[in-house]
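> Predicted model follows, preceded by the sequence.
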Amino acid sequence: MFRAARPIFNQTSRAAFRSQFARTSGRRFQSTAAGEGPSAQQQQTWFKRMWESPVGFKTVHFWAPVMKWALVLAGIGDFARPAENLSVTQNAALTATGAIWTRWCFVITPQNYLLAAVNFFLGCVGVAQLTRIALYNASQKKLAEPVEKEVVKS
């Protein structure tokens, strides 16, 4: 008795589930409320789209890169400092951070182009500062060489 009832029960339960699923499946992937067409979606303001975005204003995906721009601005501010006062380890860390996290921004979901941009510029600032340090060190070695040769000759 139970074996005969099982196929009938399976068929009716599947049909009930599918009809319930079919009623909601057309709407579940739409970003607008039911009944609103594509014209309502086009009329959304930029702020509303940004607010509802997975990398929008109410997420860490937006605020982390915004705050990280302070590091880029601090690195740009260091261009005014003499190269002898710059730290190699600090700027190497900025360069490595920029390179690693720029790549990571394209691997994670959601892809965060704002974070990728800030990390790219952070790496660029680090490379520029490391270049300044290397050029300064090379000029100091060139200045020190003739003095040492003259001392040895006399």
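Nice, I can see it. Please read these numbers as outputs of a predicted model, since none were measured by experiment.
> alpha carbons only for contacts and neighbour counts from here, please
Noted.
> Quick check, central residue of this structure?
Nearest residue to the geometric centre of the chain (C-alpha atoms, centre = their mean): L115, 2.7 Å.
> Go ahead and confirm that one touches T102.
Yes. With contacts counted by C-alpha atoms under 8 Å, L115 reaches T102, the gap being 7.4 Å.
> so after the helix or strand hosting A22, what's the next helix or strand?
Assigned by DSSP states H and E, A22 falls within helix 2-25. The element immediately downstream of helix 2-25 (helix or strand, assigned by DSSP H and E) is helix 38-42.
> coming back round to it: now the closest residue to the residue nearest to the centre of the chain other than its chain neighbours: how far from R18?
Spatial nearest neighbour of L115, excluding adjacent residues (C-alpha to C-alpha, 6 or more residues apart in numbering): P65 at 4.8 Å. Using C-alpha to C-alpha, to the nearest Å, we find P65 at a distance of 44 Å from R18.
> When the two are compared, which one has more neighbours?
P65 (18 against 12; other C-alpha atoms under 10 Å).
> quick one: contacts for that one?
114-115, 118 (C-alpha atoms under 8 Å, 6 or more residues apart in numbering).
> will you turn those residues into a markdown table that also has secondary structure and distance to E150?
Formatted as a markdown table, the contacts of P65 follow (DSSP: H, G, I helix; E, B strand; the rest coil; distance: C-alpha to C-alpha, whole Å):
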| residue | secondary structure | distance to E150 |
| --- | --- | --- |
| L114 | helix | 56 |
| L115 | helix | 54 |
| V118 | helix | 49 |
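> Tell me which residues touch C124, please.
95, 98.
> Second structure for comparison follows:
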Amino acid sequence: MQVADRHVVYIHYTLTNDGGEVLDSSQGGDPLAFVFGAGNIIRGLEKALDGKAVGDKLNVRVAPAEAYGERDDRLIQEVPREAFQGVDEIQPGMAFNAQSSQGPMRVVVTAVTDELVTVDGNHPLAGEHLTFDVEITEVREATTEELEHGHVHGPGGHHH
């Protein structure tokens, strides 16, 4: 069976950046399971998997535009420290949920002074070229419930 829309795909993968640093991997664990065409994985990887079959191995380099986007300096802001009511100690690396004009977004603290906190709303991998070493281990038709929910149920997927 080939990878196509409305199918569940299971892959083992190792994700690295341009420096060769391993950022994530399914090796030694369960394969990643997702509904193909439901937007569960980055666009560039999904395009590369389209039409492939069980046993296929790929090395895919994905540009930022088809991964997590380019870095956007408009998503870096200085916020008054008072905006962090109830947080005693604010340190770089801490993550918070913030309200934006597009709805809720995750921001990471990058700098702290006595009066200002700098936050970055970019995805941590924005602007990065990503390389995936992938092996397709299983492909099956998605169930009606998986298609309605937009994610895989059962082993390797979501449990309700």
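Structure's in. What do you need? Just so it is clear, the model here is predicted, and its values are computed rather than measured.
> Give me the TM-score for this pair.
Once superposed, the chains reach a TM-score of 0.21 (TM-score structural alignment, normalised by the length of the first structure), with 52 aligned residues with a C-alpha RMSD of 4.5 Å.
> Tabulate the contacts of P65 of the first structure (JSON lines), appending distance to R14 of the first structure.
Formatted as JSON lines, the contacts of P65 of the first structure follow (distance: C-alpha to C-alpha, whole Å):
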{"residue": "L114", "distance to R14 of the first structure": "46"}
{"residue": "L115", "distance to R14 of the first structure": "46"}
{"residue": "V118", "distance to R14 of the first structure": "51"}
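> Can you tell me which of those comes closest to G77 of the first structure?
Of all these, V118 has the smallest distance to G77 of the first structure: 15.7 Å, by C-alpha to C-alpha.
> and that closest one, how many neighbours?
So V118 of the first structure, with other C-alpha under 10 Å, has 23 neighbours.
> Does it touch A70 like I think?
No. Checked against C-alpha under 8 Å, the pair V118 of the first structure and A70 is beyond contact range at 9.7 Å.
> so how far is Q129 of the first structure from the residue nearest to L115 of the first structure?
21 Å.
> likewise W51 of the first structure?
In terms of C-alpha to C-alpha, W51 of the first structure sits 37 Å off from Q129 of the first structure.
> So for these two, which sits in the more crowded spot?
More crowded of W51 of the first structure and Q129, by other C-alpha under 10 Å: Q129, with 25 against 14.
> Give me the nearest residue to the more buried one, chain neighbours excluded.
Going by C-alpha to C-alpha, 6+ apart, Q129 of the first structure has N91 as its nearest residue, at 6.6 Å.
> Can I take it that E148 of the second structure is in a helix?
Yes. Counting by DSSP: H, G, I helix; E, B strand; the rest coil, E148 of the second structure falls inside a helix.
> residues near it, how many?
Neighbours around E148 of the second structure, by other C-alpha under 10 Å: 9.
> go on, Y10 of the second structure?
Neighbours around Y10 of the second structure, by other C-alpha under 10 Å: 24.
> So what's the residue count around the spatially closest residue to E141 of the second structure that is not a sequence neighbour?
When the adjacent residues along the chain are set aside, E141 of the second structure lies closest to H7, with 4.3 Å between them (C-alpha to C-alpha, 6+ apart). A count of nearby residues for H7 of the second structure, using other C-alpha under 10 Å, gives 22.
> Please look at H7 of the second structure and T144 and confirm they touch.
No. With contact defined as C-alpha under 8 Å, H7 of the second structure does not reach T144; the gap is 10.7 Å.
> Next up, the contacts around Q77 of the second structure.
Contact analysis of Q77 of the second structure by C-alpha under 8 Å, 6+ apart lists 118-120.
> Correction: the previous question concerned A116 of the first structure.
Contacts of A116 of the first structure by C-alpha under 8 Å, 6+ apart are 101-103, 105-106.
> what's the helix or strand for it?
Per DSSP H and E: helix 113-153 holds A116 of the first structure.
> now do A48 of the second structure
Take DSSP H and E as the rule and A48 of the second structure turns out to sit in helix 43-49.
> next SSE after that helix?
That would be, after helix 43-49 of the second structure and using DSSP H and E, strand 57-62.
> in that next one, what counts as buried?
57-58, 60-62 (16 or more other C-alpha atoms under 10 Å).
> can you put those in TSV and add distance to D24 of the second structure?
Converted to TSV, those look like this (distance: C-alpha to C-alpha, whole Å):
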residue	distance to D24 of the second structure
K57	17
L58	16
V60	15
R61	15
V62	15
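> of the residues you listed, closest to G44 of the second structure?
V62 (5.5 Å).
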